[in-house]
Structures are given as structure tokens and as C-alpha cells.
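Trainee: Give me the fold of what follows.
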Amino acid sequence: MDNLTTSSTTERAGGFFPKSRIAVSLLFLINGFMVGSWAPKIPEFAKRLELSEGQLGLMILMFGIGSLVMMPIGGAQIARHGSASVVKVLAIMLVPALLFVTLAGNAWFGVFAMVYFGGFAGAMDVAMNANAVEVEKSMRRSIMSSCHAFWSLGGLLGAGAGGFLISHFGTMTHAVILTIAAATMLAGAWPMIFVDAPHPSEGKRKARLPMTPLPWLIGIVALFSMVPEGAILDWGALYLRQELGASVTLSGFAFAAFSLTMAVMRFAGDLVRDRFGAVLTLRISTTMAIVGMLISGLAPDAMLVIVGFAIAGIGISNMVPIAFSAAGNMPGLAPGVGISVATFLGYSGMLFAPSLIGFIAEHTGFAIIFATLPVLFIVVLVLSHLARHADNIQ
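Mentor: A predicted model of the protein is given here:
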């Protein structure tokens, strides 16, 4: 017991970086790496299957359906078996997803690949967040913002490397190299993943939906914060390619620039929020996101669009963590209930809205889409006072 107390004290003081934290950070990195690797592949995927923008929107919808179907299944398995064993299985299943997308030679195989990719990416997202919560408890300190920063870093690496590898070595070589890289990272994390106990009562508690409006309003903040993120992920590269004539390599940097600034600001997120408070941080972040999206939508060339996405990444980076933190710290409501509402609404926006954007863009183009998305951020500003609950962390 004395050794455990000493270890916990050392961890709180910052003198010890436990292996479990390295492992969960790698899990976030892998998930972001896989999703980011999909972004520069979208134009080639659409061309190979001869998809219109509307049809590509349906394919992306399949990704979202897979995620939202598998997320609650993953949550139920976590309650039954613990997050460690579940996240290991889901990570193994996710690793070959990019290969399936690359091998898809017709629309039906494409649908399967997208449902598979989205399903295991979404379920792993739930499991790795659950594991991060357990690591936080073991360390008695917050690490969630940095974990999400590693997800953004993974997106940066996947998107940045993807455009280069596709243009220089082809789509199959790109998929094989990135699959090997993801498998290698998983092998490194595997023996260090924090082993937690099952929580069978958690599933029952999360099943009770709140009847008060507050968690749903905070869920709307998460929803409207994540819709633009999904738009940049799924349509940023195609916007640069089709409407601004960017090269494959340059278009790959659309999501990469966004992920870079997201990662940097999320590593600094806890310090910023502690300094200025959740409400002011959310308002400043949302304002920057508005500016970045307007620049992207109104820009006359690809480089300025990338700059706009980078500015938007600075803003959006801490909007979602603040919303999730507020949802988990509402008075009189179990943390799991509030977070379940915020995550479901938030990921619904990120996964499903891009498919609707595809249908609209087929008639209007992407520039007007990115220029009008800031309307959602105005709603976030109106609801920003609710972020005060994020400062209730004990």
C-alpha cells in the first residue's frame, strides 16, 4: 500500500509517466492515424468506383451507420468485459480496414468496406475513451485532452503521409505501408494497456435517457462543434482537388493542417482552460473557428484554404473537450448519462452530416458549404454559458 501511495503521489507530481498512459495515447494515435489516412484516399476511391458526389455521400453515410451501430455494442461489451480486452479486439479489427477500402472494386464491396471501417473505428473510439477514463482514475489526474491530441496527431500523420504515398507509390502501396505502421504501433501498446475491471451496472445507468433539457443543449454544442470537423475530413481534399485544382499531395494537407493545429492546441488545452475558464475559452475558440471556416469558404486558392482549415483547427480543438467535460459534470446527473448524450449527438454530426453535405455540394459546390458552416458556431456562442459546468471538476 505504501508503494502504491508513493507511486500515485509521484504521478500527480509529474515525475512519472506510466506505461498505461503511453499505451492509451498510442491507441488514440492509431485510431486517428487510420481515419486520417482515409482523407487523402477519398478522391481516388470516388474515381475508382465512378461515384458522383451524391453517391460518395452515401458511401460516407455507410461509414457513419457502421460507427453508430457499433458504438453501443462496444459500450455493452466494455461493461461486460472491461475496456482493455475490448479495445484490443477492436484495434485488431480496425487495422486492415484501409486494405479493404483499397481492394474495393465495385460499389457493394465499397459499402462493406465503409461499414466495416466506420464500425470498428467508432467502437474503438468508445473503448479507448473508456480506457482513458480508467487510466485517469489510476493516475488521479486529467489526461483526456492530451489523448485527443494524440488522435489529432494521428490524423495529421495519416493524412500527410497519405497524399505523398498515393502520388508517389500508388494506392495499394499506401494502404500496405500504413497498415503495417498501425499494426506496429498496436504491438507496442499491447502489453502496456491498462487492465480494468468490468462495470456491468454502467450499461444500465447509461440506458436511462435524461428528461431535462440541459444535457441535450450541451449535446447540441458538441454536435455543432463536430459537424465542421467531419466536413473537413471527408470533403476538404475533394474541395481542393475539384474546385481549386490542387495536386493530390497538396489536397492531402487539407485535413493534415487542420489536424496539426488541433493536436497542438489540445496538448495545451488543459492549461488554457485552467487559465481562462471554460466559458471564455469556448467563446474565443468558437470565434477563431468562425474566422477559419469563412477563410476556407471564401479563399481564391488552395493554400489559403489550408490556412483557413489550420485556423479552424485552433478553434475547434478545445470546443469538443469542453462540451464533453461540461456534459460529464452537470449537477444532479450521473456523468455517464450526460457524456452518452453529448458523444452520441456529437459523433452523429461528425459522421452523418458530411453525407448530407455531399448531396448539397453536388448542386452548390463546396465553397459555399464551408462559408455557411459558421452559422452552426453562432449557435455554440449562444449556448456557450453552459460551458461553466466544465469547471465543476473536483
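
Trainee: all contacts plus neighbour counts: C-alpha atoms, from now on.
Mentor: Noted.

Trainee: thinking Ile166 is in contact with Val176, fair?
Mentor: No. Counting by CA atoms under 8 Å, Ile166 does not reach Val176; the two are 11.2 Å apart.

Trainee: To check against the first, give me the structure of this:
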Amino acid sequence: MSSFNSQRLALSVFFFLSGFNFASWTSRIPTIKAALHLNEAELGTILLAMPISSLIGLPLSGWLVSKFETRIPLTVGFLLNSLCISFIGLATTPLALIMALFLFSLSMRVYNISINTQAINLQKQHAKKFIGSFHGLWSTGGIAGVGFTTLLVSLEVTIIPHLIMVSAISLAATLFYFRNLVRGDQAPASDKKGWVKPDAYILYLGLLVFFAAVCEGGMFDWSGIYFQQVIGEDIFTAGYLIFMTCMAISRFGSDKIIDRLGMPTTYVLSGLLISSGIGLAVLFPSFWPAMVGFSMVGFGAAAVIPMTYTLAGASKTYSPGIAISVIVTFGIVGMLIGPPMIGYLAHAFNLKVSFVAFAVSGLMLLPISKLFFRMRGQASQ
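Mentor: Here you go, the predicted model:
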């Protein structure tokens, strides 16, 4: 196998594992909520451990990706993340769960920058676009994680053996595939800064990722509870599964969709699909309308993050590693602020009303993308 192919395969495995790990624990949130006797506000407060940890890890992850080859923080981050999956399953008190989620988010913060920097560097070696397929594999891993959870829930397998199995799979794969990751991609000496103030170009892209990630993060953590409490389904992973499936299908075709429609149109279409899908699920809270609505959200959210990472990699101001570090910060904060926000809104009003926040986030993609492309057009004149 050529070096390029082996690197692409290894990176594909890590994208898949990232989605698998994340979906495995988030699809168990209804189980955790019931076991610890948490209300929506208490669950939202516990989930705040993740954005706080992500922000604390910001200078560390930025320093690591500028100091070392990205395969080093990627591997270390994945190993710690894999162990934290078990810690989440073993948590028997809210404090233990907060600590486990804190470490889980910190490790995810470290490897997220590295994995996307590797993807951009690998893309630069090949004329044909394939970066969207990596994010498709993340979603495919999420489908596998939700599907695995659904199977174990139906078999009445408890959360502890479930998440320990996930940890073991991820640890073994990480140790086997890390040797084939891209090497020699340290930032140039003139660009060894752990954090930079984003210019207008990066700031607009960061906001696009933020609002897309609010939708994604909220859907990951609350779709199961929505189907359990609002829709009244015993197999509460159904909505999560259809959301992840449609996101994966769309991401595998996102490169062709973007080439055909153009990025400006794709952003607009994405925002409209997200807001319309949420509106359908909220206005008609029964099984099939919610399934169709969640499908629309999956299709709408799919292209935004990989498309925005590609634009970030084309920054003329920062190296890909630094640009992705800033963009990923917006994305992780958005993905991890969404869930606690929904918890507080659900406690103050109700869960159905709280989902309107996702529709608003989807609509925000329209004006921000318009401002970005207008600014980019003026800069190129």
C-alpha cells in the first residue's frame, strides 16, 4: 500500500472512531439521566463541564499542534479519550460524571485540531477533493455507535459493559493505526504560536462553525431524550440514528454537492434545511414528522463544518494548523454549549420549545455566510 493510501486509511479510522466514541456515550444520556435522577437543568449543568474543559484545553492544544507533529497529540488525545469512555460509564455520582466528561472533552479538544490538520495536509497532496468523506466517516462512526447502543439497549445490556467494550475497541485501533499517520507536518518556526487573534476571515468562519455545532451538539445530546419524553418512544435512539444516517449520507456526497451548487448556495440551503426540520419536529411532535424533521437537520448540518474547515485551510494569514486550531475552538464551544443551553431552556419552558434554539442557529448561517463571501469578494478585487 502506498504511503498516501496508508495515511488516508489510518486517518479514516480515526475519524470513524471519533464519531463512534462520541455517539456511544451521548446515545446513553437518557440512561445516565435516569440512573443519577437528574432533571433537565441538572443535566445541563453537568454538561457544562465539557465547554469549560474545552476552553481550558485551548492553549494546550494550540501549543501542541504548533510544537509537535500532529500525529503525537492526535494519538495521545485518542488514547485518553478512549479511557474516558469507560470512566463515563463507571460514574455513579454527578461529581464523578463531571470529572469524566471534563477529561473526555479535554482529550477531544487535543485530538480534534490534529485530526483536521492532518486531513487538510493530506488533501493538499491530491487534486481530487475528498476531505468531506472524512467527516462522512465521522458520521458513519456515529451511526455505528448509535446502532451498537440501540442493539445493546434492546438486549438490556447495561451501560458499564457497553462503554468498556467501546473503550477496548478504540484503544486497540489507536495503537495499531497511529504509525501510519502523516509525519513531518510541524508548523514553520515563524508560526509557532499556540493561539492567535482571528482576523475577519477566520472570525466569520468560526461563527459559521459555531452555529452549526450548536445544532449538532444539541442533537447529539438531546435527540434521544426528545424521542423518549416528547415523542414517547421506548427505543429512544431512533431520532438520533436517522439524524446521523442522513448526515453521513450527505457528507459522503458533500464535495460533489459543493462543486455543483457552490459554497454560498450550500450554506443557505444548509441553514434552511436545519430550521425547517426542527420546525417540523416541534410543530408536529409525533414519530414520523419528527423522523422526517431530524432527517432534514442531518442533511442540513452535514456540509457546513467540512466546508468551513476547507476554507480555513486556505487562509493566507495562518498555517493550516493554527487556522484549524481557531476554527475548531468555535466548533467545540458551539457543540458543547448547545446541550446545556437546551437543558436550561427545557427546564424553564419545556423540551419541545427549547428545540427552537436549533432553528434559530440554523438561520444564522444565512447572514453570516453572506457577509463572509461579500468580504472575500471585496478582498480579491
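
Trainee: quick one: TM-score?
Mentor: Once superposed, chain against chain, the TM-score is 0.90 (TM-score structural alignment, normalised by the length of the second structure); 375 aligned residues with a CA RMSD of 2.6 Å.

Trainee: rewinding a little: looking at Ile166 and Val176 of the first structure, which is more packed in?
Mentor: Counting neighbours by other CA atoms under 10 Å for Ile166 of the first structure and for Val176 shows that Ile166 has the greater number, 20 against 15.

Trainee: what about the closest residue in space to the more buried one that isn't next to it in sequence, neighbour count?
Mentor: Take Ile166 of the first structure and drop its neighbours on the chain: the residue closest to it by CA to CA, 6 or more residues apart in numbering is His174, 5.7 Å away. The local packing count at His174 of the first structure equals 23, with neighbours defined by other CA under 10 Å.

Trainee: so where does the alignment partner in the second structure of His174 of the first structure fall, helix or strand?
Mentor: Using TM-score structural alignment, the partner of His174 of the first structure in the second structure is His162. Following DSSP states H and E, one finds His162 of the second structure within helix 159-177.

Trainee: Relative to the first structure, what is the average displacement of that helix?
Mentor: Its aligned residues in the first structure lie a mean 2.5 Å from helix 159-177 of the second structure after superposition (mean CA distance after the TM-score superposition for the first structure).

Trainee: Same check on stretch 97-111 of the second structure?
Mentor: Mean deviation for stretch 97-111 of the second structure: 1.3 Å (mean CA distance after the TM-score superposition for the first structure).

Trainee: Now do that stretch: which range of the first structure does it align onto?
Mentor: Stretch 97-111 of the second structure covers residues 110-124 of the first structure once aligned (TM-score structural alignment).

Trainee: Please apply the same query to stretch 276-283 of the second structure.
Mentor: Under TM-score structural alignment, the match for stretch 276-283 of the second structure in the first structure covers residues 291-298.

Trainee: In that stretch, which residues are buried?
Mentor: Using 16 or more other CA atoms under 10 Å as the test for burial, stretch 291-298 of the first structure gives Val291, Gly292, Met293, Leu294, Ile295, Ser296, Gly297.

Trainee: now swap in stretch 57-64 of the second structure and tell me
Mentor: When neighbours are counted by 16+ other CA under 10 Å, the buried residues of stretch 57-64 of the second structure are found to be Gly57, Leu58, Leu60, Ser61, Gly62, Trp63, Leu64.

Trainee: can you check stretch 312-329 of the second structure too?
Mentor: In terms of neighbour count (16+ other CA under 10 Å), stretch 312-329 of the second structure has its buried residues at 312-313, 315, 318-329.

Trainee: In helices only, show me the residues you listed.
Mentor: Among these, the subset assigned to helices under DSSP state H consists of Ala312, Gly313, Pro320, Gly321, Ile322, Ala323, Ile324, Ser325, Val326, Ile327, Val328, Thr329.

Trainee: can you give me the strands for the stretch 201-350 of the first structure?
Mentor: Listed in chain order, the stretch 201-350 of the first structure contains no strands at all (DSSP state E, counting those that start in this stretch).

Trainee: Helices of that one, start to end?
Mentor: All helices of the stretch 201-350 of the first structure, identified by DSSP state H, counting those that start in this stretch, fall at 213-244, 248-267, 269-276, 278-298, 302-316, 319-328, 335-364.

Trainee: just so I know, which of the ones you listed lies nearest Leu26 of the first structure?
Mentor: With distances scored as CA to CA, the stretch of the helices of the stretch 201-350 of the first structure nearest to Leu26 of the first structure is helix 248-267 (14.0 Å).

Trainee: by how many degrees do the closest one and helix 269-276 diverge?
Mentor: Going by axes from the mean of the first three to the mean of the last three CA atoms, to 10 degrees, helix 248-267 of the first structure is angled at 50 degrees with respect to helix 269-276.

Trainee: what about the strand or helix carrying Ser67 of the first structure, how far off from the second structure?
Mentor: Applying DSSP H and E as the criterion places Ser67 of the first structure in helix 53-81. Average distance, helix 53-81 of the first structure versus aligned residues of the second structure after superposition (mean CA distance after the TM-score superposition for the first structure): 1.9 Å.

Trainee: tell me which element the residue mapped onto Phe33 of the first structure from the second structure is part of?
Mentor: The criterion is TM-score structural alignment: under it, Phe33 of the first structure has Phe20 as its aligned partner in the second structure. Counting by DSSP H and E, the element that carries Phe20 of the second structure is helix 3-26.
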